[in-house]
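>>> need a structure here:
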Amino acid sequence: MKLDIRYGANPDDFMHYDTDRLRNDFLVTRLFVPGEIRMTYSHIDRIITGGACPTIPLSLECGREIGTEFFLQRREMGIINVGAPGTVIADGERFPLKKLDGLYLGAGIRNLIFESDNHDDHAHFYFSSAPAHTSHPNCYIDIEKAKKVKMGEPEKANVRTINQYIHPEVCSTCQLMMGLTQLENGSVWNTMPCHTHERRMEVYFYFDIPKDGVTFHIFGRPEETRHIVVRNEEAVINPSWSIHSAAGTSCYSFIWSMVGENQEFTDMDHVPMSVMK
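Predicted structure coming up:
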């Protein structure tokens, strides 16, 4: 198990970061290394972003950085499989997950194991974990069970479907919210016009990006934006004061994970296009 530590950022300092500093502090790469569980611990709301790529069954261990007896002792977790079929075993209960199936695990799970169904074609379990002061029931969510919200207009190249997996209208959680947005062919923009939500931070994990393509993730204060070039199966940590938007060289998909004060999906501060710089 590999755990990387990232610290928070003051928006006044952020505007002076160069490309290397932005990538070192906010970009999460190499999430799916065969035979490993890799995680990034952000001090922004103490979210943990990770990936498991099992070649053999992989058990999630708890390091000193977590400070508890076992990983989910005081945490909850959301998982979405973006690879080949696999199985998550939580305290002996088996949850088969095909591609785009999701799973919520409440606090208190002692033993968590990731398996690929086929050792030659590995599952890619993407997960987010947040501190939890109470436990909620485990919940399996496939993409058909997710709440679907259609957004965008063809002439603005932003037609997309938001699949809300871990959301109050789908399953109960302590604070974690998680879902998957899919852009339609011909659309490249997400979350534009943009917004902020000071009460929640967010992590974007991008996938379904072609090998010869990239996505430009735009973040920072609306009047002082920056960007990171993102490739397939990479993620970006967004502070709560930051916008979070992107444009790709083609359509793509992304998983969003939110942690913070509330679970009001529509609680956002919209940014007029005239403010953007």
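
>>> contacts and neighbour counts: CA atoms only from here.
Noted.

>>> which element follows the longest helix along the chain toward the C-terminus?
Counting residues, the longest helix found in the chain (DSSP state H) is helix 19-26. With elements assigned by DSSP states H and E, the helix or strand that comes after helix 19-26 is strand 27-28.

>>> Residues touching that following strand, excluding its own?
T40, I228, E234, A235, V236, I237 (Cα atoms under 8 Å, 6 or more residues apart in numbering).

>>> another one to check against the first:
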Amino acid sequence: MMEIRYAANPTDTKKYTTEKLREEFLIESLFEEGKINLFYSHHDRVVIGGAIPTGEELKLDAGDALRTDYFLERREVGIVNIGPNGTVTVDGQTYDLKKRDCLYVGLGNKEVTLSSEDASNPARFYLVSSPAHKQYPTKVLPIADAEPTKLGSDSESNNRTIYKYIHGDGLQSCQLMMGMTLLEPNNMWNTMPAHVHDRRMEVYLYFDMEEESRVFHFMGEPSETRHLVVKNEQAIISPPWSIHSGVGTNNYTFIWAMAGENYTFKDMDFVKMEDLK
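Next comes the predicted model:
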């Protein structure tokens, strides 16, 4: 099954209740043992998924939602393991993923299956897929080989390390960009001052959080901000017109993924603090 999330416009979003905001933009039940859960967003046709293989391997299946013969017939996908060791098999080729390793799988691969090294301590695969027009090689980038970028400071409560996985100078793709940000202990803010990029959407997955911890994720137009309270291993669909920033009750880790018009990190419009409301 694939849950459909339709595109929302900023004028209507201003009037949403908390319940409606969560219904439109928050993915609460992404990970379930023994299943793949998929969510199709009409914002840039991105598919977001979570999988926990506890017995037999799980197959990435298009079902009826995409109306294609197989999931990657017209798509590409990035897969990050956020749990114990696991394996992704792509058309018979096996790729081992430790925690925080990333696999890019390109257009045209017909069969993708996911399994855990230890079913009693299963892997937790997070995936984001976007439409593709060209085939790029399927390739793993271990977290140990990803280039870290240090940003922020303790004084600003945003001392963090960014790992870029899928981008112009990393794993090659058509539209999809993907990476991970780790906040140091006692640091809680991300992406502030905020920005928007009106030509592409973004998805945030928050994880490595304690059960009682929460992230207050800020969204909306810069002059009409709203917030969503997010638990561990929940994801946010961020429309192109929305800011995407958050502050946690503790430090946390998040995976960001983007797809849309432009393929560059420079395509963003920064918002001055005095313009946020």
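
>>> So which of the contacts of strand 27-28 of structure 1 are in helices?
Assigned to helices by DSSP H, none of these qualify.

>>> so where do the strands sit in the stretch 151-277 of structure 1?
160-166, 177-183, 189-190, 195-196, 200-207, 215-221, 224-230, 234-238, 243-248, 253-260, 269-270 (DSSP state E, counting those that start in this stretch).

>>> so can I have a markdown table of these showing distance to H133 of structure 1?
Shown next, in a markdown table, are the strands of the stretch 151-277 of structure 1 (distance: least, Cα to Cα, whole Å):
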| stretch | distance to H133 of structure 1 |
| --- | --- |
| strand 160-166 | 17 |
| strand 177-183 | 15 |
| strand 189-190 | 33 |
| strand 195-196 | 26 |
| strand 200-207 | 17 |
| strand 215-221 | 30 |
| strand 224-230 | 34 |
| strand 234-238 | 23 |
| strand 243-248 | 28 |
| strand 253-260 | 13 |
| strand 269-270 | 27 |
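
>>> Ok, which of these comes nearest V82 of structure 1?
With Cα to Cα, the closest approach to V82 of structure 1 among the strands of the stretch 151-277 of structure 1 belongs to strand 200-207: 8.0 Å.

>>> what's the angle between that closest one and strand 234-238?
Strand 200-207 of structure 1 runs at 170 degrees relative to strand 234-238, counting by axes from the mean of the first three to the mean of the last three Cα atoms, to 10 degrees.

>>> Just give me the mean distance for strand 200-207 of structure 1 relative to structure 2.
When structure 2 is overlaid, strand 200-207 of structure 1 sits 0.4 Å from its aligned residues on average, using mean Cα distance after the TM-score superposition for structure 1.

>>> what helices or strands is that strand leaning on?
strand 234-238, strand 253-260 (3 or more Cα pairs under 8 Å, 6 or more residues apart in numbering; DSSP states H and E).

>>> out of these, nearest to T134 of structure 1?
Using Cα to Cα and comparing those, the one that lies nearest T134 of structure 1 is strand 253-260, at 14.9 Å.

>>> Show me what the closest one is packed up against.
strand 177-183, strand 200-207.

>>> doesn't S245 make contact with M192 of structure 1?
Yes - using Cα atoms under 8 Å, M192 of structure 1 is in contact with S245, at 6.2 Å.

>>> just to revisit the earlier point, could you export the contacts of strand 27-28 of structure 1 as TSV, including distance to R46 of structure 1 and neighbour count?
Below are the contacts of strand 27-28 of structure 1 laid out as TSV (distance: Cα to Cα, whole Å; neighbours: other Cα atoms under 10 Å):
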residue	distance to R46 of structure 1	neighbour count
T40	10	22
I228	22	18
E234	19	19
A235	16	25
V236	15	25
I237	11	25
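
>>> Show me which pair in these is furthest apart.
Spatially, the most separated pair among these is T40 and I228, at 17.6 Å (Cα to Cα).

>>> rewinding a little: tell me the average deviation of the longest helix of structure 1 from structure 2 after fitting.
Helix 19-26 of structure 1 sits 0.5 Å off on average (mean Cα distance after the TM-score superposition for structure 1).

>>> start to end distance for stretch 219-234 of structure 1?
One end of stretch 219-234 of structure 1 to the other measures 15 Å (Cα to Cα, to the nearest Å).

>>> Apologies, that question was intended for stretch 251-265 of structure 1.
Note: stretch 251-265 of structure 1 ends 24 Å apart using Cα to Cα.

>>> what's the matching range in structure 2 for it?
Stretch 251-265 of structure 1 corresponds to residues 251-265 of structure 2 when matched by TM-score structural alignment.

>>> Which helix or strand contains G49 of structure 2?
strand 47-51.
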